[in-house]
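Engineer: I'd like to go over a predicted model; first the sequence, then the structure.
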Amino acid sequence: MKLKQFYNKTIILEDLKRFFGVSILYFLAIFVSGPLYVYSFSNIKNKYQLESVIEAISGLEAHGLISATAGILLGVLLFRYLHNKDSVAVIHGYPFRRSELLNSHIISGIILLTIPIALNAIILAAILPEITSNVDLRLLFGNNVDVEKIASLYSTKQAIYWFCKMEIMSMVFFLISVLAATISGITIIQGALSFILPFVPFFIITMIRAALNTFVFGFGAIARNWDTFAMKIIPIPVSRHNISQDLNYVVWYISLCILLYGFSLWLYKKRDLEKSQDTIVFDILKPTFKYGVTFCSMLLVGGYFYSLKENILWLWIGGFIGSFLGYFLSQMTIKKSIRVLKSLKGYIIYIIVVIIVILGVKVDLLGYERRIPTQDQVKKVFFNDFDLHGKGLVENQNIKSILAIHKIIIDNKEDIIRIQNQKDYSEMTYITIGYLYKNDKKILRCYRVPKTLLANNEHTKELYESKEYKKISNKLLLELDLNKVNSVNIRNYRYGKKKIISNKDEIKELFEILKTEILTEPYESMIDRNEWATIEFDTNDDAYDYGFRLYLADNMQQNIHIGFKRTYSNLEKWFIQKGYLKDIRILPEEIDYLIIQKANRDYSQSYDDYEIEQDLKTGNTKRAEIKDKQKIEEILKTLDNSSFKNNNYIVAIYTKSGIVHYGWYNEESASRYLK
């Protein structure tokens, strides 16, 4: 095809003359929310202002919505003639090929959308280097930050990246609007489809994932991957992270534009001009529209009903109502009439198909829920780790233990589901189990199981106490670069104590002792949720904390938090030697006395201190008052600070400062001190 037959210059010039106002408004909208806003921070005084500049440049919340709206609006205006019988007859009566018409209007749209973005990108490129030219970035972020990398954010390269993101967003939505124009015969329907179609993949994937998570035992493990993928199929303007910089996604976005254009061109050539007032002009697409609306309505209303009660019956009722409304509303839209009850047969067939699919999932026809590999098939296993590309566990005993744990979970499926339905989530825990086969196949499962199911079996104990598991589960701490640690902050939130260690030699000593404690920690201590305090290795990396981690991740190290367990005796001795223990945990010398008394009510759900005080004043239950310092120390090391669950005694700690703290004891522990 000759180039002059590909487009028509006259049509393009006419479009530019008619719709240049949209382009001007688009330029002003981007300018006000972008370059002008960035320039207002030209005199940077603190890191929060610098962070705001990054948000303005990288954020697509405002820019993305503007780009999407501009793209759709231009698509509607340029192809509005398709939805008017007189206009479509006149325009297609000219000696132009249909491909010439479509290509000319698309080129016009590209020009009208690209010029405002390009002009704003040029302005950004001019003002960005001035942002940090007179600012000492080390004063804002500390010496650990790579100043050159931060400065690179305010460069021509960043303006080019911003231009590419905006161009992709506007082009995708513009071409979706063009596709909607070729499919529909009514302008309002084109606009509605243009806004709805980009969200359809994300909505369907998310809702199907939620439904499978409800019906399929163990499916939830891949939810995170599904949501990430769904967000990036089409760059919808809901998050600044939705346009990925990954080369594969960049190629996909370009391919998506080509596919949208190709499909629009093919449909435009096939379009029946006499159907310019039909809701959907292609008969073959009407069932797709009808059942697509039905399916999405079923998922939406069913999901909403389920969120109200988290009950399967409500899910079924909501799904039925949603599918019924979706089916008949779509029929009314297509036929432009309320007389659609004669099409009930199609709805009945749809319901039968849905029921068959759901029953197939429930009975696990594909064996998804029951699938456990044999030990000789497995190269490595992953426990509580979504990343199947990591190191994993390779020792035979650990593989054997995890296979055994997995089998226990599957064998107890009915009991687990029954306990889940009781919604006592405080007694449940999430676990993930992943396998990398020797043929490189991967499977991943996620379960919410009762804590007792894991705690009370020998396989969990064997796994937790293995050196390999401890090293992998604590890899962030064990692989910590101490050169990046500025201080260690030890906080006891319960008793309001805090100690900061800044001496590099002491930090190294503490780290080595803590590492030894972790690698030799017994299983009983590992599952104990009670601890004296929280130890934080502070990298003081403000760039990590304030959002620059998105761009400077190569040099960033996240702060590491770990509990100071009551069983860490060597670490406690070190704190005593340094004279720090009094600043970290409460000591018997700070306590006047303790009272152990049987509770008159259940405090496992909610309570306040006043209720406990009133309970203690009754004095009509078993009670003991402890003043012996040795016994107080024993109680401090054994009482439960986390929950009243499985306990029935109150432990009231009366400090010499007049403040009262509360803990819990079970019958067995309390009996040692009761008279």
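Structural biologist: Perfect, thanks for sending it.
Engineer: rest of the way, CA atoms for contacts and neighbours
Structural biologist: Fine.
Engineer: The residue nearest to Lys391 when sequence neighbours are not counted: which element?
Structural biologist: In space, Lys391 comes closest to Ile472 once its chain neighbours are excluded; the distance is 7.7 Å by CA to CA, 6 or more residues apart in numbering. Under the criterion of DSSP states H and E, Ile472 resides in helix 467-473.
Engineer: Give me the distance between that helix and the centre of its chain.
Structural biologist: Averaging C-alpha positions (CA atoms, centre = their mean, to the nearest Å) puts helix 467-473 26 Å from its chain's average.
Engineer: one more structure, for comparison:
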Amino acid sequence: MKYKTSYFNMPMILEDFKRLWGLSALYFISLFFTGPLPIMLRMGDKDRSITYIVESFLKPRGFEIQGFYSIVFAILLSLLIYRYLHTINSTTVIHSFPITRKQLFHSHSVAGFILIIIPVLINMLFLLGLMVASNDGSIFYQEVFTTNAIMAWTGKTLLGNIIVYLISSLVAMVTGTSIVQGVLSLIFIFLPIGLGSLILVNLDQLVYGFAGIHSDVESFLLKIIPVTGIWTIEKIDISQILWYLILGLILYIIALQFYKIRSLERATDPITLEGLKPIFKYGVTFCSMVLGGAYFYSVIRVDAWLYLGYAIGGFLGYLIAEMLLKKTIWVFKNIKGFVIYSLIIMIVFVGIKLDFTGYEKRIPEVGRVQNAYYGNGSSHQYRYGEQEGLKKLENIELIRELHQEMIENKKEFMNMAKKRAYNTVSIAYELENGKKIYRDYEAPDEFVQKNPTIKKIFETMEYKRKYHNIFKVDTEAIDYIEINPDYIYQVNKSIKIINKDEIKELTQALKMDLLDESYEEHYSNIIPWASINVRTKASVEMETNDEKESKYSHIDVTWKKSYSMTAKWLKDKGYYEKVRVMPEDINSIVVGKVEKEMDRVYSAFELEKLAKDQTVKIKDKEKIEYLLTNQEGESYLGNSYYMGVYLNNGNKILGYISEEKVPREIKDALK
């Protein structure tokens, strides 16, 4: 008994229960109304709504309402338990008792843990009772509403709540006011992902080619704290659980040590430990600086604004931190620290800009590269194994050549990308030692569309077979193919192909067109005839079981107007007129020259009002077919001629046509 009492003080534990049982009960009610009650009310339903309700509660795939309840409850619990530390009278009285600080901390911790555990366990028992009472042996009870799912939810919720409680308790030991404790608790919970993301955003702006925005760093940062890890990641492995347990132990030990050395006279001070004040001050300064830089640069993508954001954000952060520490607004004379901080940051920025590490110019030697990747927009598919890199030596050399071009055009691209439409050029390598190198560059659209090196890469058979997902699917796995006219045409046509021989033939025709497609055709602005949706058997399986996944549950292929083999097959089978807009579907097409005031017009009706009599109406079916075949979408370079397409069903379509494609007779009529 002496051993136990040397660690805990039972009257103190009971006192915490007496004061705070209502908060624990409120948390129980919040959880109950979020999960068990809705499940109980919908248990008799046989539709998919009950599956959604159960999964959204037991396996949340984002930060949902129960995550909010858990964070607020854990922080409030810690705040109320250690409220006495933040008032001089209370802290004097409590510490005058014949109880050591060690005993106080252990006793408060036990009380806090029990108050956290009880509401979760009661909800767990409700869920288990519902499951047992209504279990009819169906797949719903085998794969969705299961004992394992309920126990996993219980463990994750308890682990997350306890870690948040310990974070807030640690903050309580180093702060002197409850408000500061609450605010800093929230900051520390989301600090890893928030600060990490801000740093990545700023590095993306400072370092040419930096590919951190889509890197695994953010995924790693999410997992550091259970709140962001548990509520945003569906499956947690044993290594993460072990890390969270170790993290909890570390937080507990540090909080205890801080409590032991805490000065009682510092109650009401924002930061009670002298050694932590510089960390707090410059931490706030740094966070404010990167936030200011990211915000200013998002408003105007100019380097001067980026650095102005750094200066303003950092200075405001420094002043706010000083005001909090000094408890006065008269801190403008105390800027020596900010001057020193600024000099250090300037040295770091100069180092980054001069590329002291060689990051921006680093291209791996071809002999060290196992495969290389080029992508327009993102390296996401390559990064997560959904698209392979190119392995042929000549193609690796082409990607290295493109990489060198991006480096040589650094100054031009950084200036042009801020003024024009741009694409993200992604380059990646997997080296022989397994290491991967990623680079992302912003390049003007015209560079991407006209670059001869990118054209060579795209037109290689290896790239096309790895770029287009249809080459990765066995035709035997295709369940059906559905073809619908492009959404812009607004005609009610559609076919569904289920015949296995026809599926193979159409797939083969599509593959031939894709392999024959030139780079210019791929990036053509001409509106396609239709969209082709290839559905695999795996996709049907997914619809009946949400737990199963497939990379290629469905594949969307565009039937472009240049795809001659696909068009021939559709004609041979009698499907051609059933899946595209035909001249017979069109009443007339009005063609006019785009004037300056029409640049931001988004409908044929608006153009009709603006153009007045400066148009040519086409009703001849052959000419309509020609115009439809060459109809384009809106271009970032601007459009020369517009087309108002009037369908027989009453719909009006806005389109464009390039000047070189407009027939001479129409040009003459518009003069």
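Structural biologist: Perfect, I can see it now. Quick caveat, the model's predicted, so the values are computed rather than measured.
Engineer: Send over the TM-score of the superposed chains.
Structural biologist: Put the two chains on top of each other and the TM-score (TM-score structural alignment, normalised by the length of the second structure) is 0.89; 654 aligned residues with a CA RMSD of 3.1 Å.
Engineer: re the thing from before, how big is the offset of the helix or strand that the helix holding Ile472 of the first structure is followed by relative to the second structure?
Structural biologist: Using DSSP H and E, the helix or strand that follows helix 467-473 of the first structure towards the C-terminus is helix 475-478. Average distance, helix 475-478 of the first structure versus aligned residues of the second structure after superposition (mean CA distance after the TM-score superposition for the first structure): 4.3 Å.
Engineer: Check which residues of helix 475-478 of the first structure are buried.
Structural biologist: Buried residues in helix 475-478 of the first structure, counted by 16 or more other CA atoms under 10 Å: 477-478.
Engineer: now stretch 101-121 of the first structure
Structural biologist: Neighbour-count burial for stretch 101-121 of the first structure, with 16+ other CA under 10 Å as criterion, is recorded at 101-110, 112-114, 116-118, 120-121.
Engineer: Now tell me what touches stretch 52-65 of the first structure from outside.
Structural biologist: 30, 33-34, 37-38, 41, 153, 162, 166, 169-170, 236-241 (CA atoms under 8 Å, 6 or more residues apart in numbering).
Engineer: how about a cut-off of 7 Å?
Structural biologist: Contacting residues not belonging to stretch 52-65 of the first structure are listed as 30, 34, 38, 41, 162, 169, 237-240 [CA atoms under 7 Å, 6 or more residues apart in numbering].
Engineer: swap in stretch 197-208 of the first structure?
Structural biologist: Residues outside stretch 197-208 of the first structure that contact it (CA under 7 Å, 6+ apart): 227, 230-231, 234, 236, 296, 299.
Engineer: again, only using 10 Å
Structural biologist: With contact meaning CA atoms under 10 Å, 6 or more residues apart in numbering, stretch 197-208 of the first structure is reached by 68, 172-173, 176-177, 180, 196, 209-211, 213-214, 223, 226-237, 292, 295-296, 298-300, 302-303.
Engineer: Need the buried ones from the residues you listed selected in ChimeraX.
Structural biologist: Filtering these down to the buried ones (16+ other CA under 10 Å) takes a single ChimeraX command:
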select :68,172,173,176,177,180,209,210,211,213,214,223,226,229,230,231,232,233,234,235,236,237,292,295,296,298,299,300,302,303
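Engineer: follow-up on the earlier one: now the contacts of stretch 52-65 of the first structure as CSV including distance to Met1 of the first structure?
Structural biologist: Formatted as CSV, the contacts of stretch 52-65 of the first structure follow (distance: CA to CA, whole Å):
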residue, distance to Met1 of the first structure
Ile30, 37
Gly34, 41
Val38, 46
Phe41, 52
Trp162, 35
Met169, 30
Pro237, 37
Val238, 40
Ser239, 41
Arg240, 41
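Engineer: so, if you compare the residues you listed, which one comes nearest to Tyr253 of the first structure?
Structural biologist: The nearest member of the contacts of stretch 52-65 of the first structure to Tyr253 of the first structure, counting by CA to CA, is Met169 at 9.2 Å.
Engineer: mind listing what Ile457 of the second structure touches?
Structural biologist: For Ile457 of the second structure, the contact set (CA under 10 Å, 6+ apart) comprises 373-374, 390, 394-399, 402, 463-464, 519.
Engineer: mind listing what's buried in stretch 457-475 of the second structure?
Structural biologist: Within stretch 457-475 of the second structure, the residues scored as buried using 16+ other CA under 10 Å are 457-459, 462-471, 475.
Engineer: I should have written stretch 603-620 of the second structure there, sorry.
Structural biologist: Buried residues in stretch 603-620 of the second structure, counted by 16+ other CA under 10 Å: 604, 607-608, 611, 615-616, 618.
Engineer: Those residues in helices, which ones?
Structural biologist: Assignment to helices by DSSP state H places the following of those there: 604, 607-608, 611.
Engineer: hang on, the earlier thing: what's the helix holding Ile472 of the first structure aligned against in the second structure?
Structural biologist: Aligning helix 467-473 of the first structure against the second structure (TM-score structural alignment) gives residues 461-467.
Engineer: sorry, back to before: return a PyMOL selection command for the buried portion of the contacts of stretch 52-65 of the first structure.
Structural biologist: A single PyMOL command selects the buried members of the contacts of stretch 52-65 of the first structure (16+ other CA under 10 Å):
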select buried, resi 30+34+38+162+169+237+240
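Engineer: Using TSV, please lay out the contacts of stretch 52-65 of the first structure together with distance to Ile188 of the first structure and secondary structure.
Structural biologist: Shown next, in TSV, are the contacts of stretch 52-65 of the first structure (distance: CA to CA, whole Å; DSSP: H, G, I helix; E, B strand; the rest coil):
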residue	distance to Ile188 of the first structure	secondary structure
Ile30	26	helix
Gly34	31	coil
Val38	36	helix
Phe41	41	coil
Trp162	32	helix
Met169	22	helix
Pro237	21	coil
Val238	23	coil
Ser239	27	coil
Arg240	29	coil
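Engineer: Of the contacts of stretch 52-65 of the first structure, which pair is most distant in space?
Structural biologist: Maximum pairwise distance among those (CA to CA): 26.0 Å, between Phe41 and Met169.
Engineer: what does Thr316 of the second structure align to in the first structure?
Structural biologist: Just to correct that, residue 316 of the second structure is Leu rather than Thr. Aligned partner of Leu316 of the second structure by TM-score structural alignment: Leu325.
Engineer: mind listing what that match touches?
Structural biologist: Neighbouring residues of Leu325 of the first structure by CA under 10 Å, 6+ apart: 293-294, 297-298, 301, 319, 331.
Engineer: try Leu41 of the second structure
Structural biologist: Under the criterion of CA under 10 Å, 6+ apart, the neighbours of Leu41 of the second structure are Ile50.
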